[in-house]
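**Q** just coords:
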């Protein structure tokens, strides 16, 4: 009954801007609530059968307690404010940790259940004031996540009724592509020339190999003018040539040099980015219409994986 009711009410989840408060709250008795109602009805029947005024008064009093508990459970959930939803980036197919910042009124702690998307309900004890509830979000596709369906439920204060709600809340998150299962045996670097004996040559500023952002004090002659112009047009940094590390100082992961097609190529590049990050290399990424200059660090890893996740590519069905 509970799972059927939740599936029916998910379709009614409205979009809401943050901060948000539940607008559609549903409530049903719990197992303890059904047992409580059956006990009250049995006591009421016995009181009427034996004309016992004290038992009749007790049954009416317990029935009133049940009604007040239902109203109070509804009010507890309806007064919770959601201020922020934060999604941690993960690879597609993994459960993304979703943290929901809520404000719980009152003076007593309560048990609050939360779920994200089609994930499981996760009960947590929250204290009055600002608190965080966490729920795993199952992921099935890469790309930008702009809205997430958040469910909250509680059976406070007596556990006789369970109230729940679903809301579609804005979130700024990204799901990385799934790395290629075979890993990255060879880095897909610059494509080879027609004679297949030497790397393809390019004029100054056309090839982002061995580039880095401009630093104060760099000579103007080291500026890669053509690449810098494209980078500045997209809101990127001014880039200069960096040959301090020698020929092998940086690795450029090139889209055209990667084998495969479509999602396979994206997954292979994702595995190569992970391999370069683990090896602590200076690496960059060359994608259609985008060049990420070689750098190190966690920020560079996130920048490359996000670019791969947001790459507009649709897999064509095979015939």
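**A** In hand now; what should we look at? Owing to the predicted nature of the structure, the values given are computational and were not obtained by experimental measurement. Residues are numbered from 1 along each chain as shown.
**Q** going forward, measure contacts between C-alpha atoms and count neighbours the same way
**A** Will do.
**Q** for stretch 31-50, buried residues please.
**A** 33, 36-37, 40-41, 43-44, 47 (16 or more other C-alpha atoms under 10 Å).
**Q** then stretch 252-271?
**A** Applying 16+ other C-alpha under 10 Å to stretch 252-271 flags 252-255, 258, 263-271 as buried.
**Q** then stretch 109-123?
**A** Buried residues in stretch 109-123 (16+ other C-alpha under 10 Å): 110, 112-117, 119, 121-123.
**Q** do stretch 89-105 as well
**A** Quick answer for stretch 89-105 (16+ other C-alpha under 10 Å): 89-92, 94-105.
**Q** then stretch 15-27?
**A** So stretch 15-27, judged by 16+ other C-alpha under 10 Å, has buried residues 20-22, 25, 27.
**Q** which residues touch that stretch?
**A** Applying C-alpha atoms under 8 Å, 6 or more residues apart in numbering, the contact partners of stretch 15-27 are 9, 13, 70, 74, 77-84, 161-170.
**Q** next one: stretch 211-220 to chain centre, how far?
**A** 36 Å (C-alpha atoms, centre = their mean, to the nearest Å).
**Q** and residue 54, how close does it get to residue 41?
**A** In this view, residue 54 and residue 41 are 15 Å apart by C-alpha to C-alpha, to the nearest Å.
**Q** what's the answer for residue 212, then?
**A** Counting by C-alpha to C-alpha, the gap from residue 212 to residue 41 is 77 Å.
**Q** ok so, going back, would you format the buried residues of stretch 31-50 as CSV with distance to residue 201 and secondary structure included?
**A** Below are these laid out as CSV (distance: C-alpha to C-alpha, whole Å; DSSP: H, G, I helix; E, B strand; the rest coil):
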residue, distance to residue 201, secondary structure
33, 76, helix
36, 81, helix
37, 82, helix
40, 87, helix
41, 88, helix
43, 92, helix
44, 92, helix
47, 97, helix
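**Q** comparison target, given below:
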């Protein structure tokens, strides 16, 4: 049964890929919305059928009238349920990378252009084939729904489809859709505190710092260049009748070098220690590179460089292993 269930799930996903292709935003319509009676709705249909049989058998016009009234109400509910759910515009905000063991969050932004208020009723959001999710009203959260995604191991994880459903107004029908926002979650290794194993290259031994332009210590005065920030102007010098000059600053920075996998630890521990070193050097604004197997990232600094190095650690697999 398990193999049959997996095969059926694969067939369903392939069908959904054609019917509702992956996208960053969706405008729900007839093609992407599914509607079917809920469990309560099927019970309602059984009651209507019973009233019809009783009314016909005993020739009771009041029972038949009640049956027709309930069926009419159900048909109107079908129309209202679809109108409330369709025309909803849904887009996913970029998912933020996390460290292994923490939970990520996918935030959906729901809007209904041209309407004074958002759709009514409780909306339920779950991951594909998952029972647990969140249930809330769109108006209470300004159209934002945040769905958690729990992680245990490092890596790159394509996020599954998101199921969005609603049973407004009477719970007789369930409207739902399965949306693929084509997003990949990056899970960094969990940092483990350790010493910085920084391998300096291209410099003489005996000195470990260099001077570069920065914001820490006063270095010298130079001629003012039009367009520079005015807070760098040496106003005391100008007030004494001197020419406009700008103050230059310098900061101490460690020599550029590389981080690499320590050979004394197992792979996951080594990657976690590297993650701690990457974070520490980035916070200290020290330029560094990363040597990881056959991949070499040249020395740099900044948030983009930090993300690039941590992503390389997240997706790293030894040669011959399956990534």
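**A** Perfect, thanks for sending it. This one's a predicted model, so the numbers in the text were calculated from it and none came from an experiment.
**Q** now, the most widely separated pair of the buried residues of stretch 31-50 of the first structure?
**A** The most widely separated members of those are 33 and 47, with 20.9 Å between them, by C-alpha to C-alpha.
**Q** that older thread, out of the buried residues of stretch 109-123 of the first structure, name the ones that lie in strands.
**A** When these are checked against strands (DSSP state E), the matches are 110, 112-116, 122-123.
**Q** let me know the closest of the residues you listed to residue 289 of the first structure.
**A** The nearest one, if we look at these relative to residue 289 of the first structure and count by C-alpha to C-alpha, is residue 116, at 34.3 Å.
**Q** can you show me the helices along the stretch 151-300 of the first structure?
**A** 225-233, 263-278, 298-309 (DSSP state H, counting those that start in this stretch).
**Q** most packed of the ones you listed?
**A** Counting by mean count of other C-alpha atoms under 10 Å, helix 263-278 has the highest mean neighbour count of these, with a mean of 21.
**Q** and it, how far out from the chain's middle?
**A** For helix 263-278 of the first structure, the distance to the chain centre is 20 Å (C-alpha atoms, centre = their mean).
**Q** next, the angle from it to helix 298-309.
**A** Computed by axes from the mean of the first three to the mean of the last three C-alpha atoms, to 10 degrees, the angle separating helix 263-278 of the first structure from helix 298-309 equals 180 degrees.
**Q** which outside residues touch helix 263-278 of the first structure?
**A** 177-180, 183-184, 187-188, 253, 255, 258-259, 282-283, 296-298, 301, 304-305, 308, 313, 315.
**Q** at 6 Å instead, please
**A** 178-180, 183-184 (C-alpha atoms under 6 Å, 6 or more residues apart in numbering).
**Q** quick one: contacts for the most centrally placed residue in the second structure?
**A** Among the residues of the second structure, the one closest to the centroid is residue 95, at 1.8 Å (C-alpha atoms, centre = their mean). Contacts for residue 95 of the second structure (C-alpha under 6 Å, 6+ apart) come out as residue 106.
**Q** rerun that using 8 Å as the cut-off
**A** Contacts of residue 95 of the second structure by C-alpha under 8 Å, 6+ apart are 104-107, 183-185.
**Q** cool, residue 134 of the second structure as well?
**A** Going by C-alpha under 8 Å, 6+ apart, the list of residues near residue 134 of the second structure reads 124-126, 146-147.
**Q** counterpart of residue 306 of the second structure over in the first structure?
**A** Under the alignment (TM-score structural alignment), residue 306 of the second structure pairs with residue 304 of the first structure.
**Q** for its match, list the residues it contacts.
**A** Taking C-alpha under 8 Å, 6+ apart as the test, what residue 304 of the first structure contacts is 273, 284-285, 292.
**Q** over in the second structure, see which of those residues survive.
**A** Retained in the second structure: residue 273, out of these (criterion both residues aligned by TM-score structural alignment, their matches' C-alpha atoms under 8 Å).
**Q** so which of the contacts of residue 304 of the first structure wins on neighbours?
**A** Neighbour count (other C-alpha atoms under 10 Å) singles out residue 284 as the most crowded of the contacts of residue 304 of the first structure, with 29 neighbours.
**Q** check contacts around the closest residue to that residue other than its chain neighbours.
**A** In space, residue 284 of the first structure comes closest to residue 294 once its chain neighbours are excluded; the distance is 3.8 Å by C-alpha to C-alpha, 6 or more residues apart in numbering. Residue 294 of the first structure makes contacts with 209-212, 250-252, 282-285, as judged by C-alpha under 8 Å, 6+ apart.
**Q** among those residues, name the ones in strands.
**A** 211-212, 251-252, 283-285.
**Q** just name the closest of those residues to residue 152 of the first structure, please.
**A** Closest to residue 152 of the first structure, out of all of those and judged by C-alpha to C-alpha, is residue 285, at 40.8 Å.
**Q** quick one: the closest one and residue 295 touch, right?
**A** No - applying C-alpha atoms under 8 Å as the test, residue 285 of the first structure and residue 295 come out as separate, 10.0 Å apart.
**Q** in strands, which of the contacts of helix 263-278 of the first structure fall?
**A** Among the contacts of helix 263-278 of the first structure, no member lies in strands (by DSSP E).
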